[in-house]
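Requesting a structural model of the entry that follows:
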Amino acid sequence: MEFKQQEGVTLAEVAKAAGVGESTVSRVLRNHGSFTTKTRDRVLAAVQHLGYVPNRIAGTLASAGSRLVAFVIPSLSNIVFTDVLRGASATLEDHGYQAVFAVTDYDPEKEEALVASMLAWRPTAVMLAGYEHADGTVKMLRAAKCRVVEVLDIDGVALDLAVGFSNHAAGRESANFMLQRGYRRIGYVGHDLNRDTRASKRFASFCETLGAGGAPLADRQIHPGPSSVENGRIGLEQLLARTPDVDAVYFSNDDMALGGYFHCLSHGIMVPDDLAILGYNGLDIGRATPQRLSTLLTPRVTIGQVAAQLVVDDAPSQVIDLGFELIEGETA
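All right, here's what the predicted structure looks like:
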């Protein structure tokens, strides 16, 4: 089934489901005019059941809405998402589309609210990170008359279009790399795995692969908040205080890995002789450190470009795997 053929839920359908007239639905949604509490409850229940989102663009503004592409992303402090935006924006602008964005802070409930706000402007497409969304978000996206593009993951079932790579495969590749290098006391330092589902997938496959290779994870240090250089430094310090005999540490991303690397520099820990470090994402700064960071390079800008081109072309529903590249570097 091609997602693009689905029609948006109309005001008339909401009215039919609620057993009232369209004007009554309009009054309830605008909270203006006369209606009973019972009628309001029936209308709101129908809205929730159908995933209806009011159209905020009327008359002559409707054509403007058709040129909008909405990005609902977890963070702007993480360069991963700004790279995707950069790639997509250039392609969209070349074809006369306008990109708008909102930030969820990795909060599924906030993502749901922001998706509702974006859909109210009837965009051509909505782009989101990953496959994991609240049920209400999925219902609205399925009911909307627009394309949906999920980026940075292909481990799951796409709603419509998906462009990225397998995070499970990235976790396995990282573990195999460390095992092949001879490391056997391997630790992990990461950020909130409950909110960052892509990091969680990598971590799960990393641990599974280590166990299968006869070297189960020695210890882990999970920071409850977002990733950052500082949290990576603190996380490694805490892990080494508890488990000083680890010979390698896998970090949830390059931000965290750089913090760990700086901790080693300031405490006389020789990298990789005393401790090996492996990151994830392949950020530019990892090539500028005294020792080039060992990491996995993800094609973030290309993901944005390809995702935008699929929207411009109104392509059939599909999943595109752009893969990743292991950068051996000098830290592992």
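
Please count neighbours and contacts with C-alpha atoms only from this point.
OK.

What are the boundaries of the helices in the stretch 51-200 of the chain?
62-65, 79-94, 108-119, 135-143, 167-180, 197-212 (DSSP state H, counting those that start in this stretch).

Mind putting those into TSV with mean neighbour count and distance to Val312?
Listed next are the helices of the stretch 51-200 of the chain as TSV, based on neighbours: other C-alpha atoms under 10 Å; distance: least, C-alpha to C-alpha, whole Å:
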stretch	mean neighbour count	distance to Val312
helix 62-65	16	15
helix 79-94	18	7
helix 108-119	20	18
helix 135-143	19	19
helix 167-180	20	27
helix 197-212	20	27
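
Relative to Gln48, which of the ones you listed is closest?
helix 135-143 (8.1 Å; C-alpha to C-alpha).

Next, the angle helix 108-119 makes with that closest one.
Helix 135-143 and helix 108-119 are oriented at 30 degrees to each other (axes from the mean of the first three to the mean of the last three C-alpha atoms, to 10 degrees).

helices or strands up against helix 135-143?
helix 37-50, helix 108-119 (3 or more C-alpha pairs under 8 Å, 6 or more residues apart in numbering; DSSP states H and E).

any idea how far the last one is from the chain center?
I take that to be helix 108-119. Helix 108-119 sits 14 Å away from the centroid of its parent chain (C-alpha atoms, centre = their mean, to the nearest Å).

Go ahead and flag the most central residue of the protein.
Ala129 (2.7 Å; C-alpha atoms, centre = their mean).

count of residues packed around the closest residue in space to that residue that isn't next to it in sequence?
Spatial nearest neighbour of Ala129, excluding adjacent residues (C-alpha to C-alpha, 6 or more residues apart in numbering): Val151 at 5.0 Å. By other C-alpha atoms under 10 Å, 27 other residues sit near Val151.

hang on, isn't Val151 packed against Gly164?
Yes. Between Val151 and Gly164 there is a contact under C-alpha atoms under 8 Å: 5.4 Å.

Pull up the overlap in contacts between the two.
Common contacts of Val151 and Gly164 (C-alpha atoms under 8 Å, 6 or more residues apart in numbering): Ile303.

Alongside the first, I'd like the structure of this one:
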Amino acid sequence: MAKSEISNGSGRDMSGRRPTMGDLAALAGVSKITISRALNDSPLVRAAVREQIQQLASAHGYRLNTAARNLRLRRNHSITAAIEMMPSADRPMSDPILLAALGGLLQVATSAGYRVILTTLAQLLQSRSADSDGIILLGQGTDPDAVRRVRALDLPLVVWGTPRDSDGDWLTIGSDNRAGGRLIGEHLASLGRRRILFLGDPTHPEIADRLDAIRKASGAEVEVQPCDFGIGPGSVAMKAALARGWRGDAVAAASDAIALGAQTALQEAGITVPADIAMTGYDGIPASAVAAVPLTTVRQDWERAGELVGAKLLQWLDNGRPEAELLPVELIIRASTTGA
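Here you go, the predicted structure:
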């Protein structure tokens, strides 16, 4: 039901009992938080809708419990943002990707009158509670049960990641990883690169989608060298692949940081990019454009990602669970594949 079409609730039997906020929500066809905001004259609910809900409450004899309202207000208008990663030398909390996403989230949340509680996934699961109206999980990680444990906190949950058929009653929002992998695969195929090394962790759902799409789009032989995120792990993984005898003509890394580390390892081994090996990254971080050999990459709009997960959670709190959405990605071609 649209907010401008609030039901008058006629015909609903209260059986002589005092109506609850849940009753009003069912009568009006909106969420309880929308009822609460309307009865508290929140500007987050349009004036016409506030008036309709207030009239409905009056008609059914609903009275706001001030003590309970004050208790709730200590929790209202806040959301928890949990970061999946643990900080390390290779993945610091000052990572530009993370900062861009958090900036987008804060822009949306604070503009709507919400405060953001920032924590990590590990800390959130240890606390077993969240003093907020909903949760945003930035990154689903490789633990298939982590998201379910967060959802067990019984709050609306929006996850930045890649949707799966087994997704439960949470909402997964992400960029189009399959499209990104397809763009890389098609680009490398157009350059005649036929033996590709993929650097990344294929147990990570987002990375698995990229790898699968690269394989299908390139039609090439693709080997996998498992690799954690970061410049250091990228260098180590590239050296390991060379040490075990891999000899190919392209490297597709799961992130720009991995690609930058791999590029350094190739340079140290006397292997030239892109004459000997074409190199691609993923994410579009600023460092990719100023590398020794500027990096071909798939750009994700991280600020928009933060805005989107924030907007989706606020929509859920107002109107129920919204639809999933994929953000588009863009292939940025630079010298690491073309030499130009």
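
what's the TM between chain one and chain two?
Scored against TM-score structural alignment, normalised by the length of the first structure, the superposed chains reach a TM-score of 0.69; 264 aligned residues with a C-alpha RMSD of 3.1 Å.

before we move on, the earlier item: looking at the helices of the stretch 51-200 of the first structure, which is closest to Ser294 of the first structure?
When those are compared by C-alpha to C-alpha, helix 167-180 sits nearest Ser294 of the first structure, at 10.0 Å.

which residue numbers in the second structure go with that closest one?
The aligned range for helix 167-180 of the first structure in the second structure is 177-190, by TM-score structural alignment.

That stretch vs the first structure, average distance?
Mean deviation of stretch 177-190 of the second structure relative to the first structure after superposition (mean C-alpha distance after the TM-score superposition for the first structure): 2.0 Å.

Shouldn't Pro290 of the first structure be within a helix?
No. Read with DSSP: H, G, I helix; E, B strand; the rest coil, Pro290 of the first structure is coil and lies in no helix.

what number of residues lie near it?
11.

counterpart of it in the second structure?
In the second structure, Pro290 of the first structure lands on Ala292 (TM-score structural alignment).

same question, Ala113 of the first structure
By TM-score structural alignment, Ala113 of the first structure lines up with Leu125.

hang on, that match packs against Val150?
Yes. With contacts counted by C-alpha under 8 Å, Leu125 of the second structure reaches Val150, the gap being 6.7 Å.

Strands along the second structure, start to end?
78-83, 115-120, 134-138, 157-160, 171-175, 195-199, 221-225, 250-253, 278-280, 297-299, 326-327, 330-332 (DSSP state E).

Distance from stretch 123-140 of the first structure to the middle of the chain?
The answer for stretch 123-140 of the first structure is 11 Å, by C-alpha atoms, centre = their mean.

Would you format the helices and strands packed on helix 135-143 of the first structure as JSON lines with distance to Gly182 of the first structure included?
Output for these, formatted as JSON lines (distance: least, C-alpha to C-alpha, whole Å):
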{"stretch": "helix 37-50", "distance to Gly182 of the first structure": "55"}
{"stretch": "helix 108-119", "distance to Gly182 of the first structure": "40"}
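
Val246 of the first structure is nearest to which of these?
helix 108-119 (35.0 Å).

just checking, what packs against that closest one?
Looks like helix 108-119 of the first structure contacts strand 68-73, helix 135-143 (3+ C-alpha pairs under 8 Å, 6+ apart).

In the first structure, what residue corresponds to Thr280 of the second structure?
In the first structure, Thr280 of the second structure lines up with Leu278, judged by TM-score structural alignment.

Run a quick neighbour tally on its match.
With other C-alpha under 10 Å as criterion, Leu278 of the first structure counts 32.

same check, this time on Arg244 of the second structure
8.

next one: Ser77 of the first structure
By the other C-alpha under 10 Å criterion, the neighbourhood of Ser77 of the first structure contains 12 residues.

Now do it against Val229 of the first structure, distance only.
Distance of Ser77 of the first structure to Val229 of the first structure, given as C-alpha to C-alpha, to the nearest Å: 11 Å.

what sits against Arg251 of the first structure?
Rather than Arg, residue 251 of the first structure is Phe. Counted by C-alpha under 8 Å, 6+ apart, Phe251 of the first structure has contacts 188-190, 232, 257, 277-280.

how about a cut-off of 7 Å?
Neighbour list for Phe251 of the first structure: 188-190, 257, 278-279 [criterion: C-alpha atoms under 7 Å, 6 or more residues apart in numbering].

biggest separation within these, which pair?
Gly190 and Leu278 (11.8 Å).

Show the end-to-end separation of stretch 123-137 of the second structure, please.
12 Å.

How far off centre is that stretch?
For stretch 123-137 of the second structure, the distance to the chain centre is 16 Å (C-alpha atoms, centre = their mean).

Run a quick neighbour tally on Leu191 of the second structure.
12.

Spatially, and excluding backbone neighbours, which residue is closest to Gly284 of the second structure.
Once flanking residues are discounted, Gly284 of the second structure sits nearest to Arg299: 4.2 Å by C-alpha to C-alpha, 6+ apart.
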